[in-house]
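*Asks:* Provided below for reference: sequence and predicted model.
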Amino acid sequence: MALILFVSALLLGAAVVGWLKLPLYPFEAVALAVVIGLFGWTWLAFLAALVLPYHLAIPLTLGLSAGACVLLWNPRRPQWRPLEGGRSGWILWGVASLVTTAMLGRLFWTHSLVRDSTGVYSAGSTWADFGLHAAVISHLAVFDRMPLDLPVASGAHLTYPFLVDFLSALYLRDGWSLHFSLFLPGVLLALAVCQLLLSFSLRLFGHVGAAVGGLTLFLLMGSAAGLRLAYADWQHSGRSLTDFLSDLPRDYTVLGPENGQVTNLVTTTLLPQRAVLFGFGVGLTVLILLHVARDAGDRRYLLVSGALIGLLPMAHPHTFIVCGAVLVALTVEAALRLRRLPWGHLAAGGGAIVLAVPQLAWQQLANGGGTGGRLRLGWAVGDGESIWAFWWTNFGLMGVLFVALPFLLLRPGWRHYLVWYLPFLAILAATQVYAFQPFEYDNLKLINYVYLMASLLAGFLVVQACRESRWNLALLLPIGLIVAIPGMLSVTHEFQDRTQFAANADVALAGWVRATTAPDAVFIGADRPGQPVATLGGRSVVLGYRGWLYSYNLPYADREAAVSAALKGHIDDPMVRKFHPNYLLVAAEEDKSWTIDRNSLARLPLAYRNPTWTVYRLTGAGVSDTVKTSQQSR
């Protein structure tokens, strides 16, 4: 059944792309079909599941998708856009596509909670972030109709942009493994992002080399200080360069002690932050459509862009901000150029606002605390740290490019690119004075887009410089390597990393949870990113990983107090009662910050035990538990 859902989405995407009647590169058409199909189909399923149980919502979605395919299908042969550069251009495109497919395919496969005889595995930042994504996916999948509660904070509303996780949850419900439900949409969207970035650059600059260079810089972004630190570590290691590179000691874009906040795009964004897959994919689709609308003057592309922008908040609100800024810039430019109100642009913006407001209201108001934004000068600059030193540590030569680009683009013949760069520069400025979430690092989700546009423009400038003199390449290539090496090292380290996400005892616990507890059962216990009750069992926990709750601006002091009381055996404590837990979960080894009274806990009814986990049934907490108690020893 999951395969039927997947194919239905791709057919929907192909129908919409055909209806657009755009001259497209072949690879661009495929990428657009993947992004628009998966995104549009997920929205249809989400709207249906808001009002209907899954067993009605999914057939309805399939029917609506099939109907849309019939209505939109264009029987005419597609108009293919010729690739600039001819045969050599196709060869360069093929090499770039092969490299990105091999790299992303391997990393997404190994990081998407792959199972072997010893447990479940991931790596790097994905190991931590997939604790949340797996919990949301598993939770959405175990119910008969879509729940809208946050499983890592029982009782809180799910305001997190979870559309891509909802798609994976539907695949999980209908037969695919958790691993494959994560892997397939993830890798397809990531590869589509790469192809759309190439096509957007080609539409802007008309040169395959510029497009490939821009894609390379973007994928290999990272804190500038990583190069210096890697060199120092190599010198102190006493190892040969090849030996050092074959077993890197750390990720040289994740630089906590040095306050390096610009982490690599592949290892800390594309792989772990699943929401950004819809974000980048839809964002680049919008940029392509806006570029076509600007050149062709067709309002249809403006209106489709506005609709896509308006549907972004539940998928990736940071991309909504970016696309909104670009639309505003193009609207102002059109008004100045036409000397009248650009009604097509205004209609697109108005439509986007109408679609976005309900989503933004839910995200801001459902839990009562908003997103925790505040004024914050200097992004994440540390106390007593020079803002200039912080910029150089993080941005390095790319920071110089950010500032220089507006002046370089004043050159006659290049000025029409300013309208594409200035909104991104404005976003960069905003991130330096305002933190959009409690965790300042999350501003990087916006700064990533500044890197995207600056990288594309850097590729264009390199091509222009080489056209003036081939000798310029001898100067620019080392500069490019200096910028890209930290990201290259980060990706290399990611191939070498492998971290256990869940041991066999965790898998066994999750199996017992799914088999013998109600889908709406609530567990209370110490927080950890990979809590198997939530990630593999799909049940809610009172206190998920506190870093997530802080990032989502959810108060968690009462939850901490409830867990602390429960671990001491005080199950009748008012704080415990507040969250109505059904079970208490205790590991054989808990963090030392928690005080555990195992003698008091021994008096509670035992529900399950294996060498790593013990589960107690909280009848004393005043909760009704009709699920049969079982005791298992492993």
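*Replies:* Okay, I see it.
*Asks:* CA only for contacts and neighbour counts going forward, please
*Replies:* Noted.
*Asks:* buried ones in the strand or helix carrying residue 40?
*Replies:* In the assignment (DSSP states H and E), residue 40 maps to helix 26-51. Burial within helix 26-51, assessed by neighbour count using 16 or more other Cα atoms under 10 Å, is assigned to 27-46, 48-49.
*Asks:* packing partners of that helix?
*Replies:* Identification of packing neighbours for helix 26-51 by 3 or more Cα pairs under 8 Å, 6 or more residues apart in numbering; DSSP states H and E yields helix 2-20, helix 54-72, helix 163-173, helix 178-205, helix 275-296.
*Asks:* apply 7 Å and report the result again.
*Replies:* Contact analysis of helix 26-51 by 3 or more Cα pairs under 7 Å, 6 or more residues apart in numbering; DSSP states H and E lists helix 2-20, helix 54-72, helix 178-205, helix 275-296 as its packing neighbours.
*Asks:* dump those to a markdown table, plus mean neighbour count and distance to residue 488.
*Replies:* What follows is these, written out as a markdown table (neighbours: other Cα atoms under 10 Å; distance: least, Cα to Cα, whole Å):
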| stretch | mean neighbour count | distance to residue 488 |
| --- | --- | --- |
| helix 2-20 | 20 | 33 |
| helix 54-72 | 17 | 41 |
| helix 178-205 | 23 | 17 |
| helix 275-296 | 22 | 21 |
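*Asks:* okay, pairing it with this:
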Amino acid sequence: MWLLLVLSIFGYGFSLILSRKNTGLYGILLSPALGISVFTQITLVLAFVFGVGYTSIFLALAVTVVLSVLCFVKFRQKFSLQNFPIFFVVTTIFVVFFLAYIWLTQALTSSPLGLKTGGGGMYGDTALHTAYTSRLETGEFPIQNPLFAGKILVYPFANDLLSAILRISGLNYNLAFALPQILFLIGFLVLFYKILRRFTSNWGFVIALLVLLLGWGIGALFFLREWQLSDISFLQFLSRDYTDNSQYNLYFHNILTGLVLPERSFLPGLFLGLLAFRNFLEYFKSKSKKLLIINGIVLGALPFWHTHTFIFFVILSFIFALWLMKINFKKTLIDFSLMTMVAVVIAIPFLYLFFSNHQVGQFLHTSFGWQNKNENILFFWFKNSFLIIPLAVLGFWFIKRDWKIYFVPAFVIFIIANLIIFQPWDWDNIKLISWSFLFFTILIGYLLAKFMQKGMFVFSLVCVLVMTSIASGSLSLLLQLKNDYIIYDKSDIELADWAKKNSKIDEVFLIEPLPTHPVPGLSGRLVYLGYPGHLWVHGIDYGGREQQVNQILAGDFSRLNNLEVPINYIVTSSSDFSFALPSNIRVAYRNQKYIVYKL
């Protein structure tokens, strides 16, 4: 906790770089997210030399403090709380407290039965991020993929690194996972509000925020139709998500329940992405090279935080550069080239890890219409987003001519994301599409706030339109609040504790490849093969290992001599093998749920 407090205080120095005007309370609210972002990025770089441990942590903290003090001295401003909108404060407090409640009660929360988590995507994704965090705690860096021993992990794990650092500093899993998300959420809301107020009123901000957090689609209509035919209560009947429902070809999952809550890297991506966009807005006015240098740092760091945000803003930067070249070709070329060089230098570690472990062909492929299958693409997007796209187009039509360029990339990238898939799992393009829809909600906020001024009747129509637009997402969020599960029970925790105390960090376990197995999840130890669903989506060919694991667990121990990586332990959840064990295999540990065999 002390570490987050120090970073929150010294993050204020970085907020002063962003504006010549008084930052006031906005700067204070941005400080925690800025502080932890800078600190984590510096720790990540130092970890390549010192590993993840006290040396890299304290060196990174010292560098962060020094940089913050230098920024404070150079960009110091008079502090004032004047003209700070209570409207924004109230909205932020409500959103932050509501989502903080979910994180603090559904992200590896301790209970008498073990550690619990929320349902939906939070269940599987929490297990994945726990495994990455636990492995980072061991000090190894770059880490091997804990679910696929012998292969370096190539993934935007910066937020998991931050949680690992917080674990090392003494926090439990729940606080180490929840607190960074809360701080990034506050930073995101500040930037979202400041950006919205460039284009629209406070009402426009509220409309955009509601639609962004509680959209999408017409799934609520399918729910109501099904519920009316049943004879059970509303809450009892709500057992499925209606923004992500294959029965109705609904795949555009609500951004909160589909991305923000389960995907730990998405919220930092939102914060850093909006930070970059805010700097672009300032650059269009001031043409200050400093802003693009900052954006070069942000873009270079993004692959370690959120890859799809990186892709989105690379394309956005290219479009902005082309536009500005029409106005001043030479200055734009110099400034954007400088930004690109800074970004490439910062991104070198990630680029090295990626291209030394993957081929681009494993990730890129075409798919007309994203997830529409054989359904008409226009009808598909109407079902999945209701009136968001036509309203955004209408907002684009009415918005000031000089502002249109800020939203062109959102439409371009939306089209690209319906044609090109950027990863093995097609659904993951939702992360790009959600960025487009974030900008669509800004246009909608502008449009509907403008219409609301035309009298009470139009005001009422706008309210009805907003309520229908957020119905499906509200159901999804209600379902999230309704369900929680034990992800690691007492026996799981006991096994993980034993593994941490009695095995070395480079020893490998062969396990039944379950999504929430405690060995990779809680102990930080490597497994020969983890849950396949967490592997193929990241481009890992696990077929050969899966066959070997199945054969060994079926009793064919001759396969132990032909493994890609030697194993040291076998963990089974059965009472015992039903066949004779070789003489070199003995029982090392057992509890009510597991038996560990040592080779």
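*Replies:* Noted; the coordinates are in hand. Nothing here was measured: the structure is a model prediction, and the numbers come from that model.
*Asks:* work out the TM-score between the chains.
*Replies:* The TM-score (TM-score structural alignment, normalised by the length of structure 2) is 0.94; 594 aligned residues with a Cα RMSD of 2.3 Å.
*Asks:* the helix holding residue 40 of structure 1 against structure 2, how far on average?
*Replies:* Superposed on structure 2, helix 26-51 of structure 1 shows a mean distance to its aligned partners of 1.7 Å (mean Cα distance after the TM-score superposition for structure 1).
*Asks:* how distant is that helix from the center of its chain?
*Replies:* Per Cα atoms, centre = their mean, to the nearest Å, the displacement of helix 26-51 of structure 1 from the mean C-alpha position of its chain is 16 Å.
*Asks:* and stretch 549-560 of structure 2, by the same measure?
*Replies:* Put simply, stretch 549-560 of structure 2 sits 37 Å off its chain's centre (Cα atoms, centre = their mean).
*Asks:* next SSE downstream of the longest helix along structure 2?
*Replies:* The residue-count maximum for a helix in structure 2 (DSSP state H) belongs to helix 329-357. Note on helix 329-357 of structure 2: by DSSP H and E, the next helix or strand toward the C-terminus is strand 365-366.
*Asks:* and that next one, what does it pack against?
*Replies:* With contacts taken as 3+ Cα pairs under 7 Å, 6+ apart, strand 365-366 of structure 2 sits against strand 420-421.
*Asks:* and the following helix or strand past the strand it packs on, which stretch of structure 1?
*Replies:* Sequence order places helix 430-451 as the next helix or strand after strand 420-421 of structure 2, per DSSP H and E. Aligning helix 430-451 of structure 2 against structure 1 (TM-score structural alignment) gives residues 444-465.
*Asks:* and that stretch, how far from structure 2 on average?
*Replies:* Relative to structure 2, stretch 444-465 of structure 1 is 0.8 Å off (mean Cα distance after the TM-score superposition for structure 1).
*Asks:* so which bits of that stretch are buried?
*Replies:* So, applying 16+ other Cα under 10 Å, buried residues of stretch 444-465 of structure 1: 444-463.
*Asks:* counterpart of residue 169 of structure 1 over in structure 2?
*Replies:* By TM-score structural alignment, residue 169 of structure 1 lines up with residue 164 in structure 2.
*Asks:* just to check, that match is in contact with residue 132?
*Replies:* No - using Cα atoms under 7 Å, residue 164 of structure 2 makes no contact with residue 132, being 8.7 Å away.
*Asks:* picking up where we left off before, show me what the longest helix of structure 2 is packed against.
*Replies:* If contacts are counted by 3+ Cα pairs under 7 Å, 6+ apart, helix 329-357 of structure 2 sits against helix 289-305, helix 307-325.
*Asks:* trace residue 91 of structure 2 over to structure 1, please.
*Replies:* Matched by TM-score structural alignment, residue 91 of structure 2 corresponds to residue 96 in structure 1.
*Asks:* pull the distance from the helix or strand hosting its match to the chain's centre.
*Replies:* Taking DSSP H and E as the criterion, residue 96 of structure 1 maps to helix 86-111. Taking the mean of its C-alpha atoms, helix 86-111 of structure 1 sits 21 Å from the chain's own mean (Cα atoms, centre = their mean).
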